[in-house]
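> Sequence first, predicted model second:
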Amino acid sequence: MTHKNPKPDDRSDNVEKLRDMVQNTIGNIEAAEETMVFAEGKEQAAIKAKNERRKESIASMRNEIEDEAAARKNGYSGNK
């Protein structure tokens, strides 16, 4: 059995990937809010709860974007 070397840590496009993820998550929130009009009771509560979790994820992703942008500015490319 042969072992392959792990891929090097390539963070060069993390900021762009994270921004795309934020935009996709915002789109998911908007779509869920549109479908919530047709939901009732537990289903509506579940949608609201999921959107709250999505908003928390967005906040985390935005913090990570700041960290990655700072690392990039300080010369970290992630390529080894």
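Nice, I can see it. Note that this is a predicted model, so its numbers are computed, not measured.
> C-alpha only now, for contacts and for neighbours.
Will do.
> element containing the residue nearest the centre of the chain, please.
What sits nearest the mean C-alpha location of the chain, by CA atoms, centre = their mean, is Met21, with 4.1 Å. Assigned by DSSP states H and E, Met21 falls within helix 14-36.
> after that helix, next one along is what?
Remark: after helix 14-36, the chain's next helix or strand is helix 41-73, criterion DSSP H and E.
> Quick one: list the elements packing against that next one.
Judged by 3 or more CA pairs under 8 Å, 6 or more residues apart in numbering; DSSP states H and E, the packing partners of helix 41-73 are helix 14-36.
> ok, and here's another one to check against it:
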Amino acid sequence: MAKPDDRSNNPARLQNAIDHTLANMNEAEDYLDEHADEISAVDKQNIEEKNQRRQQAINGFIEEKKDEQNV
């Protein structure tokens, strides 16, 4: 028998994902601030691109959280 679809914890789960992703983004930015002159241009670009993807994910989490709270 299939489990019932319980979405009651989705807003909290999404907020946790937002918080975790923001922490990773901030950590990467701090790393760049401290070590930008020590890493290659390619590595720096990769970190910046990953942070752009993280920002897109955060935006998606926020929209999904809004949808979940309106249900």
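Received, thanks. For clarity, every value in this text was computed on a predicted model and none was experimentally measured.
> And the TM-score between them?
With the length set by TM-score structural alignment, normalised by the length of the second structure, the two chains reach a TM-score of 0.87; 67 aligned residues with a CA RMSD of 1.0 Å.
> just to revisit the earlier point, the residue nearest to the centre of the first structure corresponds to which position in the second structure?
Using TM-score structural alignment, the partner of Met21 of the first structure in the second structure is Ala17.
> The nearest residue to its match once chain neighbours are set aside: what's it in contact with?
Closest residue to Ala17 of the second structure apart from its sequence neighbours, by CA to CA, 6 or more residues apart in numbering: Phe61 at 7.5 Å. By CA atoms under 8 Å, 6 or more residues apart in numbering, the residues touching Phe61 of the second structure are Leu14, Gln15, Ala17, Ile18.
> Can you select the buried ones from those residues in ChimeraX?
This is the ChimeraX syntax for the buried subset of those, where burial follows 16 or more other CA atoms under 10 Å:
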select :14,17,18
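> CSV for the contacts of Phe61 of the second structure, including distance to Lys3 of the second structure?
Shown next, in CSV, are those (distance: CA to CA, whole Å):
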residue, distance to Lys3 of the second structure
Leu14, 21
Gln15, 24
Ala17, 24
Ile18, 27
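> Closest to Val71 of the second structure out of the contacts of Phe61 of the second structure?
Leu14 (14.7 Å; CA to CA).
> one step back: give me the buried positions along the helix holding Met21 of the first structure.
Of the residues in helix 14-36 of the first structure, Asn14, Val15, Leu18, Arg19, Met21, Val22, Thr25, Ile26, Ile29, Ala32, Glu33, Met36 count as buried by neighbour count, 16+ other CA under 10 Å.
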